[in-house]
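> I would like the atomic coordinates for the input below:
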Amino acid sequence: MQTSKKVIISFLLFFLIGCKKSNTSEITNINVKDSVKTQNSTKVNDHSKELSDSFVISCGSGCAMTYNLKNVKDLGNIKEVRFEVETYIDEVLSETNDESYLFYYNRSNQIEKIQHKGEKENILENLLPNAVESFKNFAGKLVNDIKINANKVP
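This next block holds a predicted model:
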């Protein structure tokens, strides 16, 4: 009886230690994903002010895409934005692409639609809600930073 108690206690300790190691690795994974959210500096409209921004979209099942701002062209109510898009699968960079988007704003500087350059589809109607929210947040920051920048230029 004494031996079986020791075996059971040893098994429970082994199980608990195994669970703690698993939780620690999950925390590490979260920290690695958070560290992916780096800030890049890009000149806006060739003026001296720089817009710092990037955002991450989870595409599920260990996949994430980081959109790093490279360039912005202010075309009035339309902003042409070029991103370097890094795709991570299981926290490993699998590919990097340049993508250009057109951000369409109304007269109140509210985002109306976003399209891949050269396409007609409004991505705000077809993406998952979290991705739509990320693009809308970026669009709000983008128009506010450009508006501030324009006010500083003589």
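
> all contacts plus neighbour counts: C-alpha atoms, from now on.
Will do.

> secondary structure element holding L51?
strand 50-52 (DSSP states H and E).

> could you pull out the helices for the chain?
2-36, 129-152 (DSSP state H).

> out of the ones you listed, nearest to D46?
helix 129-152 (10.5 Å; CA to CA).

> what packs against the closest one?
Where contact means 3 or more CA pairs under 8 Å, 6 or more residues apart in numbering; DSSP states H and E, helix 129-152 is packed against strand 54-60, strand 111-116.

> now with 7 Å, please.
If you count contacts as 3 or more CA pairs under 7 Å, 6 or more residues apart in numbering; DSSP states H and E, helix 129-152 packs onto no helix or strand.

> give me the nearest residue to D98, chain neighbours excluded.
E84 (4.5 Å; CA to CA, 6 or more residues apart in numbering).

> any idea how many residues pack against the one you found?
Neighbourhood size, E84 [other CA atoms under 10 Å]: 18.

> can you pull the contacts of the nearest residue to I57 once chain neighbours are set aside?
Closest residue to I57 apart from its sequence neighbours, by CA to CA, 6+ apart: M65 at 5.2 Å. By CA atoms under 7 Å, 6 or more residues apart in numbering, the contact set of M65 is 56-58, 85-88.

> to compare against the first, here's another:
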Amino acid sequence: MTTKVLLTSLFIISVLSSCKKKTMQQKIENLPPVPTTATAPLPSKETTIADVENNSFTLSCGSGCAATYTAEDISQDKTSVRVKFKVDNYLNDEQTETTYETYLFYYSNTGEIVKIINEENQNNILDNYILSAQESFKEFAASLVQDKKIKLPQSKE
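Okay, the predicted model is just below:
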């Protein structure tokens, strides 16, 4: 009787632990896409923003999974701000890979973020990403305006 109880308990524990691993793997798979291809060079009509220090934020994907976005290049044209991020992915506090992603930030003439487009797949973060990721990107966008690193588009009156 004791052996049956012990074996049953071990079986239940192993099933539960394998389910947890699968759940964490599913969370990793549900992260925003990470482009790995090179991007085209910047058009000459863009203005490069020199000070990109301390422009980073971290997104959590749950259960020991995180991605840190660090701005490496910020440039601006008349309609958008282009930010190239170095993305460090972590699993259980260990860095697993580094990739690069580029986003286009579009602002209203009052400084509010209108949309944030992933340059690789053309998805709008404000429509397609989880709420916590949207908030992190919005805070980053607001910091660019607050720190006066970008010029707001002029109204078309």
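
> could I get the TM-score for this pair?
The TM-score (TM-score structural alignment, normalised by the length of structure 1) is 0.61; 104 aligned residues with a CA RMSD of 1.9 Å.

> returning to that earlier point: what residue in structure 2 is paired with the residue nearest to I57 of structure 1?
By TM-score structural alignment, M65 of structure 1 lines up with A67 in structure 2.

> so where's the longest helix in structure 2?
Longest among the helix segments of structure 2 by residue count, using DSSP H, is helix 2-29.

> buried sites along stretch 56-67 of structure 2?
56-59, 61, 65-67 (16 or more other CA atoms under 10 Å).

> quick one: that stretch to chain centroid distance?
Chain-centre distance of stretch 56-67 of structure 2: 9 Å, with CA atoms, centre = their mean, to the nearest Å.

> so which bit of structure 1 is the lengthiest strand in structure 2 matched to?
Determined from DSSP state E, the single longest strand within structure 2 is strand 94-107. Mapping strand 94-107 of structure 2 onto structure 1 (TM-score structural alignment) gives residues 92-105.

> contacts for that stretch, please.
77-88, 111-117.

> what's the answer for stretch 122-132 of structure 2, then?
32, 115-118, 134.

> now with 10 Å, please.
Contacts to stretch 122-132 of structure 2, defined as CA atoms under 10 Å, 6 or more residues apart in numbering, come from residues 30-33, 59-61, 103-105, 113-118, 133-135, 137-138.

> what span of structure 1 lines up against that stretch?
Going by TM-score structural alignment: stretch 122-132 of structure 2 matches residues 120-130.

> tell me which residues in that stretch are buried?
Judged by neighbour count using 16+ other CA under 10 Å, the buried positions of stretch 120-130 of structure 1 are 122-124.

> ditto for stretch 73-93 of structure 2
For stretch 73-93 of structure 2, burial by neighbour count (16+ other CA under 10 Å) applies to 73-77, 80-91.

> straight-line length of that stretch, end to end?
26 Å (CA to CA, to the nearest Å).

> same question for stretch 68-84 of structure 1.
So stretch 68-84 of structure 1: terminal residues 5 Å apart, CA to CA.

> check the offset of it from the chain's centre.
Centroid separation between stretch 68-84 of structure 1 and its chain, computed with CA atoms, centre = their mean, is 16 Å.

> got it, and stretch 53-60 of structure 2?
On CA atoms, centre = their mean, the centre of stretch 53-60 of structure 2 falls 9 Å from that of its chain.

> quick one: contacts of it?
With CA under 10 Å, 6+ apart as the test, stretch 53-60 of structure 2 has contacts from 31, 65-73, 85-90, 132-137, 139-140, 143-144.

> how much space separates the residue nearest to the spatial centre of structure 1 from I146 of structure 1?
Centroid-nearest residue in structure 1: V56, 1.2 Å away (criterion: CA atoms, centre = their mean). Relative to I146 of structure 1, V56 of structure 1 is positioned 22 Å away (CA to CA).

> and for D98 of structure 1?
The value you get for D98 of structure 1 to I146 of structure 1, if CA to CA is used, is 22 Å.

> mind checking which of those two has more residues around it?
I146 (21 against 13).

> correct me if wrong: the more buried one contacts N77.
No - using CA atoms under 10 Å, I146 of structure 1 is not in contact with N77; the gap is 11.3 Å.

> got the contact list for stretch 8-24 of structure 2?
Stretch 8-24 of structure 2 has contacts (CA under 10 Å, 6+ apart) with 2-7, 25-30, 61-65, 91.

> so it corresponds to what in structure 1?
Using TM-score structural alignment, stretch 8-24 of structure 2 lines up with nothing in structure 1.
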